[in-house]
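Undergrad: Got a sequence here, can you model it:
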Amino acid sequence: MIKTDVLVIGSGISGLSYAIKIAEQLPDTKITIVTKSNEDESNTKYAQGGLAVVTDFSKDNFQKHIDDTLRAGDYINDPEIVKMVVEEAPHRFNEIVEWGAKFDQEKGKYSLGREGGHTENRIVHHKDITGFEIERALLETIRNSPNIEILAHHYVIDLITQHHVPGKELDKGNIHGYGAYVLDAQNKKIKKITSKITLVATGGAGHVYKNTTNPIIATGDGIAFVHRAQGKVSNMQYYQFHPTAMYSKRDGMLFLISEAVRGDGAKLRTKNGKPFMQKYDEREELASRDIVARGIDNELKISGDDYVGLDCREMDREKFINHFPNIYQKCLDEGIDPFKELIPVVPACHYLMGGIDTDKYGQSSIKNLFAVGECTNSGLHGANRLASNSLLEGLVFGHNAAMKTVELLKENDFNFDDLKAVPEWNEDGMKMMDEMVLVTYLRKQLQEMMSDLVAIVRSNARLELAKKKQREIYEAVTELYNYSILSPQLSELRNLVNVSYLIIKHSLEMKENKGAFYNKDLATKPLLIKEN
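TA: Below is the predicted model:
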């Protein structure tokens, strides 16, 4: 058994900034970060666009950012949460600059980009690898914090709550978190890690679909194990599809073409070069992501094409290469000259707005269990996230959760006598899987079903069929899980199945279209505002 004061699950912007804050406030506190891959592998690392924050008050203000966030979220956001996040943004941004993160400047002022849904230029960025730069700076700060330990390749299987204590009855209204069972993937051992406070910062679940902009680690782990621990999870029907991922014939992670490219002037065209976004929204390419993604999806259904084109041919070449060097190089690697031909793009699963219910401090419905970032339903995003608000959410809620954690650690003696009775993980009667073909097969079946039936545009008939198919996959995975020695692959599959259940269930409960959720049987207005 490993004992720690604070257990952090995940090593993206949310988990790292939270850990740094606690380490600064309480240098004698032991903080353990577990991450299932390398320490720098997270959704944060792949964030291209930047961080939405009001810095130029001569042109912009908090109210404009608030209004843009509420509009993108179809006004089901929590207004108080939106106000808090937007007004806290400059403070949290200044902190990561102090921690060493560098952002592009012009003539001594931050270079500000604009993305879909924003009415002003307010996106601070580091080229087109903003997340990578933030991750680098946070990890460097972590390495200089002697009371923080990172355990890489450690995969959380399940949370420990009082239902693991022999003789204890689980009170659904008063569940306590005591840590987690964690698989050390390199040593193939399952460890019991107990903690006074646990933070879930596991990111999204993009690989529940065939194509996603998310890294391979995004399998909904935190949402799934909080759901299994009977914590509250909501709004899972709201899954944002990014309009412009680079088209590939291969399933899996697709390369993201940042929305900032359209913010700088790129235009969407059909495969044969005709503009089409004017048919779907007056803002055209700068409409919010749900509208642009549905527009592209509809054009592909009409034409039968595999992709549409992103036209950068009229853009300033020098500015493009300077702002988007990573995107430019990727195009060249794929044999595409973006100044001579269209970049082939398709919508891909990108960001989950729902998740673990939290308050403004990141506190979940389970006592002493916090959650921050994409795995949460914090109230910030509503039905559809405004571009570049995700890194901001991680910083603001990471700070709030850290301050509340410090408060709890100072005032609570955390008598964990019951934990002595929590058993170690028991693998008796289980057998080693001699091949992974069943896990691979079932994962592909799940992703195909979700992509075909529960994607950008849904219907009642598709959702009912998805519910039936999901149940069949769930039963097969449960049988496999019950009799096999655990592996990260099997555990991830189990989590993806849990996530798919929640997405389908919450989609069937919806009675109107909002934001990223669109059921054609509930449509009250046409998808097109004009035919041509």
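Undergrad: from here on, contacts and neighbour counts on C-alpha atoms
TA: OK.
Undergrad: Name the SS class of residue 197, please.
TA: With DSSP: H, G, I helix; E, B strand; the rest coil as the basis, the three-state label of residue 197 is strand.
Undergrad: ok, it - contacts?
TA: With contact set as CA atoms under 8 Å, 6 or more residues apart in numbering, residue 197 has these partners: 5, 6, 7, 177, 178, 179, 368, 369, 370, 405.
Undergrad: A helix includes the second one, no?
TA: No: assigned with three-state DSSP, residue 6 falls outside any helix and is strand.
Undergrad: What count of nearby residues applies to it?
TA: Residues contacting residue 6 under the criterion other CA atoms under 10 Å number 24.
Undergrad: Let me see the contact set for it.
TA: Contacts of residue 6 were listed using CA under 8 Å, 6+ apart, and they are 29, 30, 31, 32, 195, 196, 197, 198, 199.
Undergrad: Identify, from the residues you listed, the entry nearest to residue 112.
TA: Set against residue 112, the nearest of the contacts of residue 6 by CA to CA is residue 199 (32.2 Å).
Undergrad: Let me know how buried the closest one is, in neighbour terms.
TA: Close neighbours of residue 199, defined as other CA under 10 Å, add up to 30.
Undergrad: If I follow the layout properly, it ends up in contact with residue 366?
TA: No: in terms of CA atoms under 8 Å, residue 199 does not count as a neighbour of residue 366; the distance is 11.1 Å.
Undergrad: Please enumerate the shared neighbours of the two.
TA: With CA under 8 Å, 6+ apart as the test, residue 199 and residue 366 reach no residue in common.
Undergrad: hey, where'd the helices end up in the stretch 301-450 of the chain?
TA: If DSSP state H, counting those that start in this stretch is used as the criterion, the helices of the stretch 301-450 of the chain fall at 317-323, 325-333, 390-411, 437-453.
Undergrad: please give me the structure for this one as well, since I'd like to look at both together:
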Amino acid sequence: MIVTNYLVIGSGIAGLTFAVKIAEHFPNKKVVIVTKASEEESNTKYAQGGVAVVLNKEEDSFKKHIKDTLIAGDGLCKEDVVKMVVKEGPKRLEELLLWGANFDTNPNGDFNLGKEGGHSEYRVVHHKDITGFEIERALLRRVHQLSNIEILPYHFAIDLITNHHVKDDNAAPETCYGAYVLNQKTGHIFTVKSDSTLLATGGIGCVYGHTTNPIIATGDGIAMAYRAKARIKDMEFVQFHPTALYDTQEGSSFLISEAVRGFGAYLRNKKGHRFMPDYDTRAELASRDIVSQSIDSELKKSGDAHVYLDCTHLDADAFIKHFPNIYNECLKRHIDIKTDWIPVVPASHYLCGGIKVNKKGKTTINNLFACGECSRTGLHGANRLASNSLLEALVYAHNIYKYHTKQNTTPVDFEIPSWNDEGTIIPEEHVLIQHNLKELQALMRDYVGIVRNNTRLKRAIKRLDVIYNEVEDLYRESKLTTSLCELRNMVNVAHLIIQQSLERKENRGGYFNSDII
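TA: You can find the predicted model right below:
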């Protein structure tokens, strides 16, 4: 057993920011970070665009950023949350700079601000096209300077420990006491007992197979919170990034940043027609839901597998300087942006819903907090404005930290039972897990994609029930592996997406049901 004051599950911008702040404030208290891959592997690492922050007060304003966010969220944002996050942006950016994060500047030494879909002004602070990677680097560097933070890489959080696990009269109802954790290298499952637990586990992209997310994005935090009876909300709002590089292989897709369209690239169909002006007056700079649905419409009309992003009319030297990673990745695939169009297709990118939290990051379970993509704060509403996600993670990590500085945590002073896997066996048929995974991903892509309808959603529920029963049987009978636990989590997440899609009676933002008029 490990006993700690603060347990952080996840090592992206949300988890690391909280860990750094709380460890600095309480040098005599212990912080444990559990992460299922290497410490730097997270959704943050792959964030290309940047952080949306109002800095140029002459041309931009908080009011404009708030308005852009509300428009993108299509009437479902919590306006007080939007105002709070936007106004906190400059302060949180300043902290990143103090921790050593570097962002691109112009010859005058000012930030070289970018503009992305849905933004009315240039306000995106970035580091080339690898902003998330740079932020992750700076945060990890600071983490390693703090002796009271312990990182456990290649450890997988299986389930939250709540009063349901604890047979003690002192256990409070609806309270989290830590988590059961699997050491992936030894197969040993142990208890982490914690006074406070933060879920910062990232997204759910792998539920769809074709995704811009890394392979670790399997919705683990949301599934754990759901099983612990926390409130989960707005799961129907899955944002599809319009321009993932088309690949015939399944799995993680390379992202062609929103900023490329902000830089002036055009979307064309196979015939060369620039089609976005047909759908929206903002053309390529329309919000992601509009662009994704427009591409989906073009592909359904033509039967083609992808559309194209045309950068051939742009200043090639400026493009290469601004997007070196994208340029080199295209070259690896024999696509020269100077002369060739880039084949692109929408892919699962970001979840606007998740674990419901208040402004302090508190879930509906005591001592359990959530931050980053796994949380539902109300900022994004029905559709996230580009580059608001890193901003949200920074602001809410700070809010959770501030709450803990003012609210004393109560140490867990009773016994928690160890994990019991007596009678289970090592699964010999790994193919069963892989088969169910591929079936689940195909089900979500075909029945619960960009455009949905009630018939497909109801069929999806029936097919998912079969997968669920098979996976639960495996879970009960087998010694646990990461792949089995991830599949179980993805099944839970898929159920939430489908069920909450069926419950939605109007089309908003990223949700479109063709049966709703």
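Undergrad: re earlier: in TSV, list the helices of the stretch 301-450 of structure 1 along with mean neighbour count and distance to residue 518 of structure 1.
TA: TSV is the format used below for the helices of the stretch 301-450 of structure 1 (neighbours: other CA atoms under 10 Å; distance: least, CA to CA, whole Å):
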stretch	mean neighbour count	distance to residue 518 of structure 1
helix 317-323	14	34
helix 325-333	16	30
helix 390-411	21	22
helix 437-453	18	12
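Undergrad: Nearest to residue 152 of structure 1, out of these?
TA: Nearest to residue 152 of structure 1 among the helices of the stretch 301-450 of structure 1 is helix 390-411; the distance by CA to CA comes to 20.5 Å.
Undergrad: what's the closest one packed up against?
TA: In this structure, helix 390-411 of structure 1 packs against helix 13-25, strand 51-52, helix 79-98, with contacts taken as 3 or more CA pairs under 8 Å, 6 or more residues apart in numbering; DSSP states H and E.
Undergrad: I'd like the distance from the shortest one to the chain centre, please.
TA: In this view, strand 51-52 of structure 1 has its centroid 15 Å away from the chain centroid, taken as CA atoms, centre = their mean, to the nearest Å.
Undergrad: again, but for the longest one
TA: Here helix 79-98 of structure 1 is found 19 Å from its chain centre; the criterion is CA atoms, centre = their mean.
Undergrad: Could you do stretch 290-308 of structure 2 as well?
TA: Here stretch 290-308 of structure 2 shows a centroid-to-chain-centroid distance of 24 Å under the convention CA atoms, centre = their mean.
Undergrad: buried ones in stretch 37-48 of structure 1?
TA: 37, 39, 40, 41, 42, 43, 44, 45, 46, 47, 48 (16 or more other CA atoms under 10 Å).
Undergrad: check contacts around the third one.
TA: Yep, that's residue 40 of structure 1 we're talking about. The neighbourhood of residue 40 of structure 1, defined by CA under 8 Å, 6+ apart, consists of 11, 12, 135, 136, 139.
Undergrad: out of those, which are inside strands?
TA: Per DSSP state E, strands hold no members of the contacts of residue 40 of structure 1.
Undergrad: Go through those and say which is closest to residue 519 of structure 1.
TA: For residue 519 of structure 1, the nearest member of those is residue 12. The distance, counting by CA to CA, is 32.7 Å.
Undergrad: ok, that closest one - how many residues close by?
TA: The tally of other residues near residue 12 of structure 1 (other CA under 10 Å) stands at 27.
Undergrad: Settle this for me: it is touching residue 201, isn't it.
TA: Yes: between residue 12 of structure 1 and residue 201 there is a contact under CA under 8 Å: 7.3 Å.
Undergrad: Can you pull the residues that touch both of these two?
TA: Joint contacts of residue 12 of structure 1 and residue 201 (CA under 8 Å, 6+ apart) do not exist.
Undergrad: how about residue 64 of structure 1, what does it touch?
TA: With contacts taken as CA under 8 Å, 6+ apart, residue 64 of structure 1 has the following neighbours: residue 119.
Undergrad: Doesn't it belong to a strand?
TA: No: the secondary structure assignment for residue 64 of structure 1 gives helix rather than a strand, going by three-state DSSP.
Undergrad: nearest residue to residue 159 of structure 1 other than its sequence neighbours?
TA: residue 180 (4.2 Å; CA to CA, 6 or more residues apart in numbering).
Undergrad: how far away is that neighbour from residue 151 of structure 1?
TA: Counting by CA to CA, to the nearest Å, the gap between residue 180 of structure 1 and residue 151 of structure 1 amounts to 14 Å.
Undergrad: cool, and residue 235 of structure 1?
TA: Applying CA to CA to residue 235 of structure 1 and residue 151 of structure 1 gives a distance of 31 Å.
Undergrad: Which of the two has more residues huddled nearby?
TA: Set side by side, residue 235 of structure 1 and residue 151 show more neighbours around residue 235, with 22 against 18, by other CA under 10 Å.
Undergrad: tell me the contacts of the nearest residue in space to that one that is not next to it in sequence?
TA: Ranked by CA to CA, 6+ apart and with sequence neighbours excluded, the top spatial neighbour of residue 235 of structure 1 is residue 354, at 4.3 Å. Taking CA under 8 Å, 6+ apart as the definition of contact, the neighbours of residue 354 of structure 1 are 233, 234, 235, 236, 237, 238, 239, 374, 375, 376, 377.
Undergrad: what do you get if the cut-off is 6 Å, keeping everything else the same?
TA: The neighbourhood of residue 354 of structure 1, defined by CA atoms under 6 Å, 6 or more residues apart in numbering, consists of 234, 235, 236, 377.
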